[in-house]
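> Pasting a predicted model and its sequence here:
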Amino acid sequence: MQHIAAGFISLPINLPGTTFNRAIRSAKQVKKEIEEIVKQRRIDLDQHASPGDENSRHHKADLLSKLLMGTYSDGQPIKDTDISNELNGLFIAAYDNVFITLCSIIMYLSEYPQVYDAVLKEQMEIADSKAHGELLCLEDIQKMKYLWSVACEVLRLEPPNPGTFREAISDFVYEGYLIPKGMKLYWSVYSTHKNLDYFPDPEKFDPSRFEGGGPAPYSYVPFGGGPRMCPGREYARFTMLVFLHNLVTRFKWKKVFPDEKMVMNPFPLPTKGLPVRLYPHHPSSSSSL
């Protein structure tokens, strides 16, 4: 997936060894594997088509099965190739951005112990309110206000997507320059998030920026904004908060390489893979990950 994502912002030179060529080959491999999964799932659904079949009810609960049972606007079944293309795009968008952000959050929590302690306090209060073995629910997620403020500040400083392209829908003037309709524009998440007008001392890690009303509209855009805002925003929020809740309530950690940083390659990634040493809150032994 990383090779595919890197291909989005590479020079379109399809020669062996280039980033663009690796992206094309990786995309073909992933698409082939997804097509095999789609093909097998359709067979499974056909074999368990009985309304009373327990396996049938289980399969119908996931996204792939819903797509396989879906139709186009004209009522015709969705083709397997179109389903594969949809899933391919979903995996690319849902994988890189989430794991990159989790790496950044884990790194910041290891570097700011007072922030980690505040996160731990909030998450333990939620954990202690649950019965043994009881899973998190939506109400619990909504209580994770400080943890989400931490995640938002990390997304401000280390956005997984540095920016994207848009097209001007009308003529307009910006900073004295005429931007004609139809011109392709690149808007930078990094420069937006470091704007002194909205974020004083912009290089400082300060989760309190997101308390109360939070930043001004369109000054904070890790998920974009307006009608083109990323549809996976809530998925990313739920995924990260649930993972971090389970991590923080079980472990404290230290980076194996204390000076390790995130670098653009071409998206933010830890220079050494971010190995950490885990310390259970009720330790019998420590471990590395």
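Perfect, I can see it now. Because the structure is predicted, anything quoted here is derived from the model rather than measured. Residues are numbered from 1 along each chain as shown.
> okay, CA-based contacts and neighbour counts for the rest of this
OK.
> which SS class is Lys254?
For Lys254, the assignment made with DSSP: H, G, I helix; E, B strand; the rest coil gives strand.
> residue boundaries of the strands in the chain?
Ranges of strands in the chain, per DSSP state E, are 163-167, 172-174, 177-179, 184-188, 251-255, 262-264, 268-270, 276-280, 287-288.
> how far does stretch 215-231 stretch from start to finish?
Taking C-alpha to C-alpha, to the nearest Å, the first and last residues of stretch 215-231 lie 20 Å apart.
> May I see the buried residues of that stretch?
219-224 (16 or more other C-alpha atoms under 10 Å).
> Turn the strands of the chain into CSV, including mean neighbour count and distance to Met1.
Shown next, in CSV, are those (neighbours: other C-alpha atoms under 10 Å; distance: least, C-alpha to C-alpha, whole Å):
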stretch, mean neighbour count, distance to Met1
strand 163-167, 13, 18
strand 172-174, 9, 37
strand 177-179, 11, 35
strand 184-188, 13, 23
strand 251-255, 18, 25
strand 262-264, 14, 16
strand 268-270, 20, 13
strand 276-280, 18, 23
strand 287-288, 11, 25
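> hold the first one in mind and look at this next one:
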Amino acid sequence: MDILVSYLLQIVVLCISLLLIFMRIYRNKPTSPRLPPGRKGWPFVGETLEFGRACVSGDPEKFITDRMSKYSPDVFQSSLFGENFAVFCGASGNKFLFSTANESVNTWWPRSLLESLNFPFDVEGFKDELDELRAMLPEFLKPAALQRYVPVMDSMAKEHMEIDWSPSKEVKALPLARKYTFAIACRLLINVTDTERVNRFTNLLNLVGAGLISAPIKLPFTAFNRAVKAGKLFHEELFAIIRQRKVEFLEKKGQENVLDVLTRMLLIIEENGREISEKAVAASITGLFIGSYDTTSSTITSTLRYLAESPHAYNEVLKEQMEIAKSKGPGELLNWDDIQKMRYSWNVACEAMRLAPPGQGAFREVTSELTYAGSTVPKGWKAYWTVASTHKNPKYFPDPEKFDPSRFEGHGPTPYTFVPFGGGPRMCPGKEYARLEILTFIYNMVTKFKWEKLNPNEKIIFSPAPTPVNGLPLRLNPLKNST
């Protein structure tokens, strides 16, 4: 009996010891991070196809808002372009990613997009150079530098109206807006004005743009394959221009009154003895082309569409612009002070960008673990901020589908809710450049024409910017007292 009791006591002691050891191990075991709620979709492709379908159908907001409703209004997870993603939502999510988390994220683009643009694959190897070039951009694109661009833009807009708009009673706005914005980009970014060369650049970038939203399949006759080839040719043209400018430097030619961004960038690199590769310079200029071409022409087209649908807004813009036109002498071009007077016109453009944002957001790479809204985003994941979580959110914009430029009067929308240009240190450096380009176009358009849409129910798709499927056909009615 004593032996049995002894055995039982040993068994009890052993069980208690094992239990204590197990509890200690369990208590000290590192817990898995609480990932953002959501799902990753299908293997390999994730939710990329669903995201693409939402854009093509003309309702990219639905992809975001459905998941905000189902998983979280703050942050949710997804899988896009073969990567794990955390999608940050709302004004608070934008603020966190733009400011608080800024030191823990880097700019990131899908590999297929980089390949279409013919960017160097080893982006990390060029990161320091690209960051250095990006730091230079505010010097070229800040208001003090941009003032010289205003008369050039106005002169080119007048020529554009005379050649491409005035001779016709009916036009397609989108392709003409693209022609205008690309001609200005060629003139002010790389100082190319030859029509044949501008058209060649245009065709190449159009092929690249079509490939950006296609399936990344590099087979003959696919849009992606054509985009890769076009991106290579585009960069070969840029390299030739860069080398030509360097020869001009050696010959001490063309350094006075330099206007285009490329030449000024190369001058600063040379004057400071910096070692920056031609690939990095070409990549930086390509980024400016992409940012100043499709997005700006899309905003101009959307602005014309909403003004055609809103007689009150059109009349207010006409009144504002006519007052400026009457203050000008014969042949006198717009200047910086004139642009500052176009407050209501810019409110109209901002409301157009709210309703039809030219870009849906931007990608980031998480370089150190982030914690937000009770969720942890691991290092190596990708982050995405999007206009879709705020621009049409009734929490921030009552009656969000209504076109109402008065939203931007006074102090305007709540911070971090209107973000077509992003925010924080990585805000689009070309914001002021785009503002000048858009307002200069509006001035020349509204002082010459009244217009009406020929297809009131034209569908809008995203490719990747908002695109009327028929190019926004308009009937033009010249004003009797046009400038």
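Received the coordinates, thanks. Everything numeric in this text was worked out from a predicted model, so none of it was measured.
> Now distance to Asp46 of structure 1 too, for the strands of structure 1, in a markdown table please.
A markdown table is the format used below for those (distance: least, C-alpha to C-alpha, whole Å):
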| stretch | distance to Asp46 of structure 1 |
| --- | --- |
| strand 163-167 | 41 |
| strand 172-174 | 55 |
| strand 177-179 | 55 |
| strand 184-188 | 46 |
| strand 251-255 | 45 |
| strand 262-264 | 46 |
| strand 268-270 | 43 |
| strand 276-280 | 46 |
| strand 287-288 | 45 |
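> Which member of the buried residues of stretch 215-231 of structure 1 is positioned nearest Met183 of structure 1?
Nearest to Met183 of structure 1 among these: Gly224, at 19.2 Å, using C-alpha to C-alpha.
> Contacts only, for that closest one.
Gly224 of structure 1 makes contacts with Cys230, as judged by C-alpha atoms under 8 Å, 6 or more residues apart in numbering.
> Mind telling me what it corresponds to in structure 2?
Taking TM-score structural alignment, the alignment pairs Gly224 of structure 1 with Gly422 from structure 2.
> now its match: how far from Tyr149 of structure 2?
According to C-alpha to C-alpha, Gly422 of structure 2 and Tyr149 of structure 2 sit 24 Å apart.
> For Tyr198 of structure 1, which residues are in contact?
Applying C-alpha under 8 Å, 6+ apart, one finds that Tyr198 of structure 1 lies in contact with 215-216, 219.
> quick check, nearest of those residues to Met107 of structure 1?
Relative to Met107 of structure 1, the closest of those is Pro215; by C-alpha to C-alpha it sits at 23.5 Å.
> Residue in structure 2 paired with the closest one?
In structure 2, Pro215 of structure 1 lands on Pro413 (TM-score structural alignment).
> Show me where the stretch 151-289 of structure 1 has its helices.
Assigned by DSSP state H, counting those that start in this stretch, the stretch 151-289 of structure 1 shows helices spanning 189-193, 233-248.
> Which one, of those, ends up nearest to Ser149 of structure 1?
Per C-alpha to C-alpha, nearest to Ser149 of structure 1 of the helices of the stretch 151-289 of structure 1: helix 233-248, 10.9 Å.
> can you name the residues of structure 2 that that closest one overlays?
Helix 233-248 of structure 1 corresponds to residues 431-446 of structure 2 when matched by TM-score structural alignment.
> again with stretch 24-38 of structure 1
Aligned using TM-score structural alignment, stretch 24-38 of structure 1 spans residues 228-242 in structure 2.
> List of residues touching that stretch?
Contacts to stretch 228-242 of structure 2, defined as C-alpha under 8 Å, 6+ apart, come from residues 115-118, 190, 201, 204-205, 207-208, 211, 262, 278-279, 282.
> Most widely separated two among the residues you listed?
The most widely separated members of the contacts of stretch 228-242 of structure 2 are Gly211 and Leu262, with 25.7 Å between them, by C-alpha to C-alpha.
> Of the two, give the one with the bigger neighbour count.
Using other C-alpha atoms under 10 Å, the more surrounded residue of Gly211 of structure 2 and Leu262 is Gly211, with 27 against 22.
> correct me, but that one touches Ala227?
Yes - if you go by C-alpha atoms under 8 Å, Gly211 of structure 2 and Ala227 touch, sitting 4.9 Å apart.
> anything in contact with each of these two?
Counting by C-alpha under 8 Å, 6+ apart, the common neighbours of Gly211 of structure 2 and Ala227 are Ser116.
> Can you list the buried residues in stretch 64-75 of structure 1?
For stretch 64-75 of structure 1, burial by neighbour count (16+ other C-alpha under 10 Å) applies to 64-65, 67-68.
> Go through these and flag which are in helices.
Among the buried residues of stretch 64-75 of structure 1, the members falling in helices (DSSP state H) are 64-65, 67-68.
> Just give me the closest of these to Ile126 of structure 1.
Closest approach to Ile126 of structure 1 among these (C-alpha to C-alpha): Leu64, at 32.5 Å.
> Identify the residue spatially nearest to whatever residue of structure 2 lines up with the closest one, adjacent ones excluded.
Under the alignment by TM-score structural alignment, Leu64 of structure 1 pairs with Leu262 in structure 2. Sequence neighbours aside, Ile190 is the residue nearest to Leu262 of structure 2 in space, at 5.4 Å (criterion: C-alpha to C-alpha, 6 or more residues apart in numbering).
> and the one you found, how far is that from Leu288 of structure 2?
Distance check for Ile190 of structure 2 against Leu288 of structure 2: by C-alpha to C-alpha, it reads 11 Å.
> Who has more neighbours out of these two?
For the pair Ile190 of structure 2 and Leu288, the greater number of neighbours falls to Ile190 (21 against 18), based on other C-alpha under 10 Å.
> So what does the more buried one match up with in structure 1?
Under the alignment (TM-score structural alignment), Ile190 of structure 2 maps onto nothing in structure 1.
> what range in structure 1 matches stretch 382-389 of structure 2?
Stretch 382-389 of structure 2 corresponds to residues 184-191 in structure 1, going by TM-score structural alignment.
> The matching stretch vs structure 2, average offset?
Here the mean offset of stretch 184-191 of structure 1 against structure 2 after fitting is 1.8 Å, by mean C-alpha distance after the TM-score superposition for structure 1.
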